[in-house]
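Asker: Okay, sequence plus prediction incoming.
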Amino acid sequence: MSTSTIRSASQAKLFGLIVMILGGVFLVAGAVTWGAVSSNLKAENITVAEDADMFAGQVVDTPWEAFSQAAIINHHALDMSGGKTYAELDREDPVRATVMNGSFLRASLFTSVVAFGVALLVMGLGVTFGVVGWAIRSLGVAVAGTSATPERPVVAAV
């Protein structure tokens, strides 16, 4: 086996290992982020309203519960304002402040939904990196285990 083939196989194995380690870091970072968002939401002691379409009465600590609570807040605000949004209400309307607070609460809940989504994306990337790193490493092992001669070069199957 030629020196360049051995060097290429070693480099592939090393690169594969590095990609797998990055995958592990991404997976852990995403999981820690998911846990942090969940525990911080839970600490707020927000309970999904009883008249919500889904998750009624449950503590908000998942993206689905946060989305459900945001939807019912919007429903209540629109009921209170006669179907008008904050921007559509007259500046002197006494309901405007309550609708504004509802809008801010919804924005905060949607921010947590986005944070959960980013955490899930990062975890998915971690798994993907792990699989790709394993594949690269396996190719390096396969190349290192074959015998190559100048007449018969090693060709990696993709």
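Answerer: Thanks, I have it.

Asker: From here on, just use CA atoms for contacts and neighbour counts.
Answerer: Will do.

Asker: so what's residue 144 closest to, chain neighbours aside?
Answerer: Using CA to CA, 6 or more residues apart in numbering and skipping residues adjacent in sequence, the residue nearest residue 144 is residue 9, 5.4 Å away.

Asker: Cross-check the contact I'm expecting between that neighbour and residue 138.
Answerer: No: using CA atoms under 8 Å, residue 9 is not in contact with residue 138, being 9.6 Å away.

Asker: okay, now the one to match up with it:
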Amino acid sequence: MSNTATILSTGRARAVRLIGILGLVAGIVLIVGGGVVWGTVSSQLAAEKITVSEDASFLAGAEVRGPLTAFAQADIIQEHALAASDGLTYAELEQDDPVRTTMMNASFLRASLFTSVVSFGVSAFAIGTGLVVGAFGWALTALVPRASKQLAD
């Protein structure tokens, strides 16, 4: 295995190092931002004091405060609503059917819960992206020493 090194001009070395530092900063911002959003959505769900229905197919009885419990509750709301409407959706019911209001409310609740599920997903994506961007930034700063270190070697 040959031992080769690439020598960068001072200007290019500074540019690469600056990009690395920007990557580190961007990574930290993404991780913190994703964590804040995750925590906010989780605390807002917890404040609603929703519990997954006991007849849910999974996570029955759990407090709704994360993506899985929100999904479980949205799923069982759909089951309950369809049971109340004999399997008909909101759009399939006659306009004067009194069950239509129940279906509309169920739809709104499900949409709200699914919005929180999407928020958790975006937060997780931001955190993951922040980890990758930060790792690349760290690698660049580690590979390109500071100008003062370069001159000392």
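Answerer: Noted; the coordinates are in hand. From a predicted model like this one, the values you see are computed outputs, not experimental measurements.

Asker: coming back round to it: element containing the residue nearest to residue 144 of structure 1?
Answerer: helix 3-43 (DSSP states H and E).

Asker: and after that helix, which helix or strand comes next?
Answerer: Once the chain leaves helix 3-43 of structure 1, the next helix or strand it forms, by DSSP H and E, is helix 63-80.

Asker: helices or strands up against that following helix?
Answerer: With contacts defined as 3 or more CA pairs under 8 Å, 6 or more residues apart in numbering; DSSP states H and E, the packing partners of helix 63-80 of structure 1 are helix 96-144.

Asker: Quick one: average offset of the helix it packs on versus structure 2, please.
Answerer: Comparison of helix 96-144 of structure 1 with structure 2 after fitting gives an average deviation of 1.3 Å (mean CA distance after the TM-score superposition for structure 1).

Asker: any idea how far the residue nearest the centre of structure 1 lies from residue 5 of structure 1?
Answerer: For structure 1, the residue nearest the mean C-alpha position is residue 120 (2.3 Å; CA atoms, centre = their mean). Note on residue 120 of structure 1: its distance to residue 5 of structure 1, by CA to CA, to the nearest Å, is 39 Å.

Asker: before we move on, back to that, so which of residue 9 and residue 138 of structure 1 has more stuff around it?
Answerer: residue 9 (22 against 16; other CA atoms under 10 Å).

Asker: Residue 134 of structure 1 versus that one, what's the distance?
Answerer: Residue 9 of structure 1 is 14 Å from residue 134 of structure 1, by CA to CA.

Asker: same check, this time on residue 99 of structure 1
Answerer: Relative to residue 134 of structure 1, residue 99 of structure 1 is positioned 52 Å away (CA to CA).

Asker: what does residue 27 of structure 1 give?
Answerer: Taken as CA to CA, the span from residue 27 of structure 1 to residue 134 of structure 1 is 15 Å.

Asker: Give me the more crowded residue out of these two.
Answerer: For residue 27 of structure 1 versus residue 134, the count of surrounding residues by other CA under 10 Å is larger for residue 27: 24 against 19.

Asker: Leaving out the residues flanking it, which one is nearest to the counterpart of that one in structure 2?
Answerer: If you follow residue 27 of structure 1 across to structure 2 using TM-score structural alignment, you land on residue 31. Spatial nearest neighbour of residue 31 of structure 2, excluding adjacent residues (CA to CA, 6+ apart): residue 127 at 4.3 Å.

Asker: does residue 146 of structure 1 count as helix, strand or coil?
Answerer: With DSSP: H, G, I helix; E, B strand; the rest coil as the basis, residue 146 of structure 1 sits in coil.
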